[in-house]
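K.L.:
give me a model of this one.
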Amino acid sequence: MKLLPLLTGHSSSRAAVTCTYRCGDACFHEVPNTSANPTFADVLTEVSRRGALKAGAVVALATGGLAATTAPALAEPEQGKPKPPPGLDFERVEPNTLDAVVVPDGYEQGIVIRWGDPVLPGAPAWDITRQTGDAQAKQFGYNCDFAALLPFDHAGLAALLVTNHEYTTETHMFPGYDENNPTEEQVKVAWAAHGLTVVLVTRSPWSGQYRPKPSRFNRRITLHTPFQVTGPAAGSDLLKTSADPTGTVVLGTMNNCAGGVTPWGTILSGEENVNQYFANADLVADEQTRKRLARYGIKGTGTVRKWERFDSRFDLTKQVNEANRFGWVIELDPHDPESTPVKHTHLGRFKHECANIRIVADGRVVAYSGDDERFEYIYKFVSNGKVKKGDSTHARRHNMTLLDDGTLYVGRFTGDSPAAEIDGTGKLPSDGEFDGSGEWIPLAAGNRSFVDGMTAEEVYVFTREAADKVGATKMDRPEDIQAHPKTGRIYCALSNNVERGNPGKEGATEPNPRLNNKHGQVLEFEEAGGDALALKFSWRLFLVCGDPAAPDTYFAGFPKDQVSPISSPDNVAFDRHGNLWISTDSAGALGINDGLYGVPLDGKQRGNLKLFLTVPKGAETCGPIVGDKVVTVCVQHPGELDGASADNPVSHWPDGGASVPRPSVVAVWKPGRHGLSDIGG
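P.N.:
Model (predicted):
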């Protein structure tokens, strides 16, 4: 294989316009985490001084860790082509830069729903030249990210489709848009284009083409939808504003990134890059407040979108606590269109990529979540209450309280290799893999804080500060985290971190082994003894992403000349065969479009990564749902390239012709003689 060409110029692998509108140019600002946590070398020095390195390795083995159970299975030479594992029997797609969704030979595709399509009664036909806030509040929102299909019948032909709408890109939404002087109506459209959508979709037995349908369950959640604040920080003085002196009701949710489906059928969604929406942080009088705002990347005066001109809650000199009311995990019950969604404070406040649930043997639940920014942390929550079985409204209401009472932890990861072998090049250490052990450090439980100098309320509202104080491990942008439904092993996408090793920044560590990390890695870890309640775990890097021909990549020991290139893993999912599926964001670092990949986790082909589909140029692949018969993905920000705009579109997907691009949900299926064939054979 030849090395793929790297993009040059813009220091991020995304277009500059995406960096501006999606995360407020986070990669071009100073890293918010300036804490002096123990470095990897410090940890090794201390471990060596105490003579405990060997003992730590023995403990990891004794607790049933990964090192004892899932050693890499190198592919053995075989005559002819090896048979693909179940669920991955498709011809891999070649990397490309086309303005299309590209799927394997023999598969078909169709648009499920697009930005501006009607969701609620009275929604007008979408017209880019006649947008209003009232119309957008009844239409499918912008930049769909996470998605879920909740079965609505036993045949799997009807479902409630729930999607996030992460952010708006006004320059691509409004012809003639003036970034310095947005109109009030344009701002109202943007407020309504954020949030979530619930819509009933149906298909026939002979097609994977889902179609939206009118339904009483159809719903739009926007920046004006009331949310109930729950958990131990509800009512805190840190959450009170003049509009809500109780600190228990927040209008809206925004910058919702990944999420999860709970075992009781509700949706969890993470509020991520909320920092960019709030103005005048530098003008706030109190110094400690300014420092705490800066720890969340909230700095400067005016904002790009200028919302502060039309609503004082986005001006921190007028409503300083408003920023504290965003950055939470929210929960929505799609089965009850009259229900009030909630914000769970016990899961902490940070740039939540997601929250995903697993139920342990005694009925309690564990939630994993990542803080998607450079040098941030991985968290775990363990409930005190237990799941009530059944799908009744009463059971759901009970289960929706489980995330409000428990213990919040943050992760510390320790490698098992000598510091000299982790040199930042990505070269494997002498034991053949990047691996080690870890522990969960408690932050708070209910009204009890475990962090010196911080109250429990402060831990929940300023969780990053609490994690700094206890010495959590700085990671390379923790994104989606999910537990395998069969093995219980946990998989976390670590997207990238080009700041690692820069002057004044932390260098390579064994879980983050490359300097100037453009391509990211996938972390695999297992709780001690397979018990999700354990406070110890073992870990290894399953994938070190990038060009397979490059020496700094690793695919679980599988021969690299047989795998697909991948950069910036974002979302993870599983199929019924137990394979891992990974969607990417910023594969432009390899000069290719983003895509969806499948990879076996066990057996001789463990690590044999295969590209299943790619999305159009400028787009990101989000929210994969890998069903038996149909795969769906969200195609976010198609055509979002520098120099493009609503007046000068460079993509015309999905409508073709001279149309502007529209973020959409896409379904992919394989037709067969008697309906649909299984995905991947």
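K.L.:
when you work out contacts or count neighbours from here on, use the C-alpha atoms and nothing else.
P.N.:
OK.
K.L.:
how about the helices in the stretch 51-200 of the chain?
P.N.:
Under the criterion DSSP state H, counting those that start in this stretch, the stretch 51-200 of the chain contains helices at 53-62, 66-69, 133-136, 170-173, 184-193.
K.L.:
is L523 part of a helix or strand, or is it coil?
P.N.:
strand (DSSP: H, G, I helix; E, B strand; the rest coil).
K.L.:
looking at the helices of the stretch 51-200 of the chain, spot the one closest to V451.
P.N.:
With Cα to Cα as the criterion, V451 lies closest to helix 53-62 of these, at 25.3 Å.
K.L.:
for that closest one, which helices and strands make contact with it?
P.N.:
Packing partners of helix 53-62 (3 or more Cα pairs under 8 Å, 6 or more residues apart in numbering; DSSP states H and E): helix 66-69, strand 435-445.
K.L.:
give the helix, strand or coil label for A395.
P.N.:
Applying three-state DSSP: A395 is helix.
K.L.:
among the helices and strands packed on helix 53-62, which comes closest to W264?
P.N.:
Using Cα to Cα, the helices and strands packed on helix 53-62 put strand 435-445 closest to W264, at 23.5 Å.
K.L.:
and the closest one with helix 53-62, angle?
P.N.:
80 degrees (axes from the mean of the first three to the mean of the last three Cα atoms, to 10 degrees).
K.L.:
strand 435-445: what's the following helix or strand?
P.N.:
strand 448-449 (DSSP states H and E).
K.L.:
here's the other one to compare against:
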Amino acid sequence: MTAPIRMLPLFTRSHEGGRSSMTCHYRCGDACDQPVPNTSDNEYFGDLVAAGVSRRAALRAGGAGAALVGLTAWSMPSAAAAAPAAPAGVVPAKGPKSALGFTGIAPTPATTDAVVVPEGFAWAPVISWGDPLFKNTPAFDFDNQTAAAQREQAGYNADYVQFIQGGAGNRGAHQGLVAFNNEYTNDELMFRGVASSADLTDEQLRIVQAAHGLTITEVARRNADSPWRWVQGGERNRRIHTDTPFAMSGPAAGSVHLRTSDDPKGERILGTLNNCAGGETPWGTVLSGEENFNQYFNATGAPDPQGRLKRYGITSAGRGWERIQDRFSVVKEPNEVNRFGWIVEVDPDDPTSTPVKHTALGRFKHEGASVALTADGRVAAYMGDDERFDYIYKFVSKGRYKEGDKKHNMTLLAEGDLYVARLSGDGAADGEYDGTGQWLPLVVDGVSKVPGFSVEEVLIWTRLAADVVGPTKMDRPEDVQPNPVNGRIYAAMTNNSSRTPAQIDEANPRASNKHGHVTEFTEAGGDHAALTFTWKIVLVAGNPSDPQTYFNGYDKSEVSPISCPDNVAFDKAGNLWISTDGMPGQLNYCDALYVMPLEGADKGKLQQFLSVPVGAETCGPVIINEDSVLVAVQHPGEVNGATPENVVSHFPYRGDGQPRPSVIHAYRRHGR
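P.N.:
Below is the predicted model of the structure:
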């Protein structure tokens, strides 16, 4: 599917993280305008040594001037000769065709209202906000929305996407299932005449609540050269929203800190909030991370003697949901907020199953969770806490995976050990940002390893427990994914403009890090159960003309600009795919999807595969094969000044006048 490329006025100003102010407000409750929640005194680079001298000591001795020298010394050289400096934002229109079988596209100006794909590819929407899921579900009607209809329609703002070809019962090559998160809503773009959440009627609040959660739908295609499309009335179709019952698993289930008036046993929770990234388990379930849940709770007047609310950013007046449900008032229901911030597991093949929140994996602003099997058959789950100066975590199950035993395998995330990462640099002499690290224990063999914290307290207030043991403060660790081909782990550090020169270290090497980077982890012995690892930064994002950027040693005259890496994924050859969130505000380009080989002659050759429309973010890439990619296009047209009367993007160009977040399919047009 194609649409005319139209250039529109750019209404947005970027926030600190590169997003529009509108996106920052609805996506994360203006997190970058709030104080950094992590005020612990963990060292930033006390163990980082360059040329036998502590860099920290050098910076302290030399003051601001030494800090600038340090930044210059630590800027990463390319393995190939550097290209002549180009004007800011200027790159070659197209690079040479890659071994991946497509010619990389040029960056798209941030005001462009179009999806752009490589030559030889086309795209089409798979499913969009409001599409009916069940046989009797009404068609979407922007001006006549109801909460009852939204509970049976695709949710708003797709993020993480999971694709299962065929699925249960071996349904064939042209049938499958798509599950995707519905992270947040933009109240100003969902309804006419709404300037803020305070303007919503009670019914509109219920519609907004129903638009959160997850959407599961069967999909089908005519043949291998046609796009996937959702199937209305599919037998596995399902909507999970803020009133869907969830069970709790793990050591904190039933804790006194999880009990409320409506759930005095602390074992049954209604709903899931702000679901960001996720992961697929070997047994075919969906893992979904509850991220910026804090913004939905009105904390006005709530006591916080131990700083637990502040550490989780629960300091705002919320989104007005307490008007229709007392549970979103921290004063009235102080434990309800503790029931969010978990990893959620859903069985997409069984629409009658009860989703589960796994307390053993800890509570924080989960970007997601991705799993791999250890050498002895246990399950390791890797997780990032998406906050400035927060941490990377790993969970290792007690039980072992049993091939074909789904019932057993769905218990594996209920019990195990939880760790947090500390990274140490080895100095700049080797010309790389790299070093060693260790997984610091939080809970092992059912015992708390954090002084002063019980197991329940470690799992419910994981951030505070981690502060005690001294992990490395990272630059907004988001998606953390195992590469199924080389066995290494790749983590996207989206950005952190709050990092000062005195706070840089080899693992987070730039002050005012507005572009972010990607770090590769190699577990000792290649075993995901290992407690030590080595690490290396393989991408320092930004414009290639910036001397601080680094593309795994590749010649920077042949790579694309990139900023704010968010999600990572892998194709069958193990190439790294990266989606972005913040390009418009940092490089004045639309957000995009990129691919970067990790081995061979093209190692580090980053190329852009597609771009999404003005105001949108690229999310949840699924690389089915070299000819077929699924992408979630989140918050299209979400720039300052946009309204239903002042439409900035018409994506997905279905003629209904309003932008509708969607999952799309980009596919090769064979023989056309």
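K.L.:
now what about the TM-score between them?
P.N.:
Once superposed, chain against chain, the TM-score is 0.89 (TM-score structural alignment, normalised by the length of the second structure); 621 aligned residues with a Cα RMSD of 2.2 Å.
K.L.:
thinking again about what came up before, tabulate the helices of the stretch 51-200 of the first structure (JSON lines), appending mean neighbour count and distance to L44 of the first structure.
P.N.:
Below are those laid out as JSON lines (neighbours: other Cα atoms under 10 Å; distance: least, Cα to Cα, whole Å):
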{"stretch": "helix 53-62", "mean neighbour count": "16", "distance to L44 of the first structure": "8"}
{"stretch": "helix 66-69", "mean neighbour count": "17", "distance to L44 of the first structure": "19"}
{"stretch": "helix 133-136", "mean neighbour count": "20", "distance to L44 of the first structure": "55"}
{"stretch": "helix 170-173", "mean neighbour count": "21", "distance to L44 of the first structure": "48"}
{"stretch": "helix 184-193", "mean neighbour count": "22", "distance to L44 of the first structure": "49"}
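K.L.:
same list (the ones you listed) but as a markdown table, adding distance to P38 of the first structure.
P.N.:
Conversion of the helices of the stretch 51-200 of the first structure to a markdown table gives the following (distance: least, Cα to Cα, whole Å):
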| stretch | distance to P38 of the first structure |
| --- | --- |
| helix 53-62 | 17 |
| helix 66-69 | 25 |
| helix 133-136 | 48 |
| helix 170-173 | 42 |
| helix 184-193 | 41 |
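K.L.:
for these, which one sits closest to G446 of the first structure?
P.N.:
helix 53-62 (30.3 Å).
K.L.:
the aligned partner of G130 of the second structure in the first structure: neighbour count?
P.N.:
Using TM-score structural alignment, the equivalent of G130 of the second structure in the first structure is G116. Counted with other Cα atoms under 10 Å, the neighbours of G116 of the first structure add up to 25.
K.L.:
now do the SS call for the nearest residue to P303 of the second structure once chain neighbours are set aside.
P.N.:
Distance criterion Cα to Cα, 6 or more residues apart in numbering; nearest residue to P303 of the second structure, sequence neighbours excluded, is V331 at 8.0 Å. State at V331 of the second structure, reduced to three classes by three-state DSSP: coil.
K.L.:
on that earlier part again, quick one, which of the helices of the stretch 51-200 of the first structure gets closest to D333 of the first structure.
P.N.:
That would be helix 184-193 among those, by Cα to Cα, at 19.6 Å.
K.L.:
give me the contact list for the closest one.
P.N.:
131-134, 136-137, 140-142, 165, 167-168, 170, 174, 222-224, 305, 307, 310 (Cα atoms under 8 Å, 6 or more residues apart in numbering).
K.L.:
aligned partner of the residue nearest to P303 of the second structure in the first structure?
P.N.:
In the first structure, V331 of the second structure lands on T317 (TM-score structural alignment).
K.L.:
count of neighbours near its match?
P.N.:
18.
K.L.:
that one against A281, yeah?
P.N.:
Yes: checked against Cα atoms under 8 Å, the pair T317 of the first structure and A281 is within contact range at 7.3 Å.
K.L.:
before we move on, the earlier item: nearest to P86 of the first structure, of the helices of the stretch 51-200 of the first structure?
P.N.:
Per Cα to Cα, nearest to P86 of the first structure of these: helix 66-69, 21.7 Å.
K.L.:
which residue numbers in the second structure go with the closest one?
P.N.:
Aligning helix 66-69 of the first structure against the second structure (TM-score structural alignment) gives no matching residues.
K.L.:
next, the contact list for the spatially closest residue to K486 of the first structure that is not a sequence neighbour, please.
P.N.:
Leaving aside its chain neighbours, K486 of the first structure sits nearest to G578 (7.2 Å; criterion: Cα to Cα, 6+ apart). Residues near G578 of the first structure by Cα under 8 Å, 6+ apart: 484-486, 600-601.
K.L.:
one more: F651 of the second structure?
P.N.:
113-114, 613, 636-637, 658-661 are the contacts of F651 of the second structure under Cα under 8 Å, 6+ apart.
K.L.:
narrow the contacts of G578 of the first structure to just the buried residues.
P.N.:
By neighbour count, with 16 or more other Cα atoms under 10 Å, the contacts of G578 of the first structure hold 484, 600-601 as buried.
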